[in-house]
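> Kindly return the folded structure for what I paste below:
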Amino acid sequence: MSEKKPERRDFLFTATYAIGAVGAGAVAWPLIDQMNPDASVKALASTEVDVSNVKPGKTITVLWRGKPVFIRRRTQEEIAEARAVKMEDLIHPEKDEDRVQNPEWLVMLGVCTHLGCVPLNDKGDYDGWFCPCHGSHYDTSGRIRKGPAPWNMEVPKYEFVNANTIKIG
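Got it, this is the predicted structure:
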């Protein structure tokens, strides 16, 4: 049995297929790459907030993805009050411990879950937030306590970069 010798034709076929594959990749790459988010969207994906100047009992509001985010440095009394609430008293039962990473800091979207209004801080029947548009009352953990809102205010993904910086998103 004799070995088949490579012919010039075999080389031309292989080279043609390789060049065709590279060409197809070069054509497909811009089409695939254009589906990625642009730099402005990536920039909005997360934000870092310096919280070193926030005193206990005070709230700051920052924008993230075009929505207000409330960052509150809670007092020991507010923490104790939020943790003392019975789950059966809540419209949307959720423990305070599940809503915060550090009990001193509450981070949540500042959007009423009824119709998307921005609630007022330190107002309402539970000394938390009050939405004057339709009368939803939230407690010091951002949980709905009274009114038409069906859910607690949402807690976004966040982490503590260091003792003075919170990264949202």
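> Going by C-alpha atoms from here, please, whenever you check contacts or count neighbours.
Fine.
> Please, where are all the helices along this structure?
Counting by DSSP state H, the chain has helices at residues 8-33, 39-44, 76-83, 96-99.
> Now do the third one: everything it contacts.
Around helix 76-83, the neighbours that count as contacts under Cα atoms under 8 Å, 6 or more residues apart in numbering are Lys95, Asp96, Glu97, Pro103, Glu104, Asp139, Thr140, Ser141.
> Go through those and name the one nearest Gly23.
Using Cα to Cα, Glu97 comes nearest to Gly23 of those, at 56.0 Å.
> dump the residue contacts of that closest one.
Arg83, Pro103.
> Tell me which stretches of the chain form strands.
Listed in chain order, the strands of the chain (DSSP state E) span 47-50, 59-64, 67-73, 105-109, 120-123, 128-131, 136-138, 144-146, 158-162, 165-168.
> Need the helices of the chain in CSV (columns: distance to Pro150).
Shown next, in CSV, are these (distance: least, Cα to Cα, whole Å):
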stretch, distance to Pro150
helix 8-33, 40
helix 39-44, 28
helix 76-83, 19
helix 96-99, 17
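> Quick check: Phe130 vs Asp122, distance?
8 Å (Cα to Cα, to the nearest Å).
> Before we compare anything, build this one as well:
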Amino acid sequence: MEASATADEPTPTRRDFLFIATGAVGVVGAGAAVWPLIDQMNPDATTLAAASTEVDIGNIAEGQIVTIKWRGKPVFISHRTQAEIEAARAVPIDELPDPATDQSRTQKPEWLIVIGICTHLGCVPLGNDGPFQGGYFCPCHGSVYDASGRIRQGPAPKNLAVPPYAFDGDAKVKIG
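Take a look at the predicted model:
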């Protein structure tokens, strides 16, 4: 019975081969024609270069806040004092409007790196200002952040954002 089932199957012909070969060449040709259109949508080299920035932090004095630009946004790099670190870690988490520990916001306790844009309406807060030592104050609407960039008073709903960053030794940090 199986012998008759295989006898009913048509055998491949030269026309079948040409049909498959022509279709394969057509698919490859269409892919080659569409690829430049897809490839031109990738970001150019200047955009990729702006995606990350490397900062030399070796010259930032303890207690100093430096502002750099990353992706068109201000980024605060704060070399915190031991008193600022202790004050930031002593805050009870349940007192914060947007609870976050100081340890979760820093990779090294002496360095705080945050995006310097107020989470209320996008103003730029002032560093080393306000009632909290080493904190930030937004004069536009009165938002106050502590030395860990956490919102403590005012209308801002969230803490200052922490960008992705990694330390490259003791004197350099790569943001982005």
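> What value does the TM-score take for this pair?
Put the two chains on top of each other and the TM-score (TM-score structural alignment, normalised by the length of structure 1) is 0.91; 168 aligned residues with a Cα RMSD of 1.8 Å.
> out of the strands of structure 1, nearest to Asp89 of structure 1?
strand 144-146 (7.7 Å).
> what residue of structure 2 takes the place of Pro30 of structure 1?
Under the alignment (TM-score structural alignment), Pro30 of structure 1 pairs with Pro36 of structure 2.
> what's around its match, how many residues?
Pro36 of structure 2: 10 surrounding residues under other Cα atoms under 10 Å.
> what's the answer for Met153 of structure 1, then?
Using other Cα under 10 Å, Met153 of structure 1 has 23 neighbouring residues.
> so who does it touch?
Met108, Leu109, Gly110, Val111, Cys112, Thr113, Gly142, Arg143, Ile144.
> Now with 10 Å, please.
99, 107-114, 119, 129, 138, 141-144 (Cα atoms under 10 Å, 6 or more residues apart in numbering).
> Repeat that for Arg65 of structure 1.
Val41, Ala43, Leu44, Ala45, Ser46, Thr47, Gly169.
> switch to 8 Å and redo it
Contacts of Arg65 of structure 1 by Cα under 8 Å, 6+ apart are Leu44, Ala45.
> Quick one: map it onto structure 2.
Using TM-score structural alignment, the partner of Arg65 of structure 1 in structure 2 is Arg71.
> measure that match to Asp170 of structure 2 for me?
Arg71 of structure 2 is 24 Å from Asp170 of structure 2, by Cα to Cα.
> So which of Phe130 and Asp122 of structure 1 has more stuff around it?
Phe130 (26 against 17).
> Could you double-check that that one lies in contact with Cys117?
No - with contacts counted by Cα atoms under 8 Å, Phe130 of structure 1 stays clear of Cys117, the gap being 10.2 Å.
> Now for Ala24 of structure 1, how many residues are close by?
When neighbours are counted by other Cα under 10 Å, Ala24 of structure 1 registers 11.
> let me fix that: Glu86 of structure 2
Glu86 of structure 2, neighbours per other Cα under 10 Å, totals 14.
> Leaving aside the residues adjacent along the chain, what's closest to the equivalent of Ser52 of structure 2 over in structure 1?
If you follow Ser52 of structure 2 across to structure 1 using TM-score structural alignment, you land on Ser46. In this structure, Ser46 of structure 1 finds its nearest non-sequential neighbour in Gly169, 4.3 Å apart by Cα to Cα, 6 or more residues apart in numbering.
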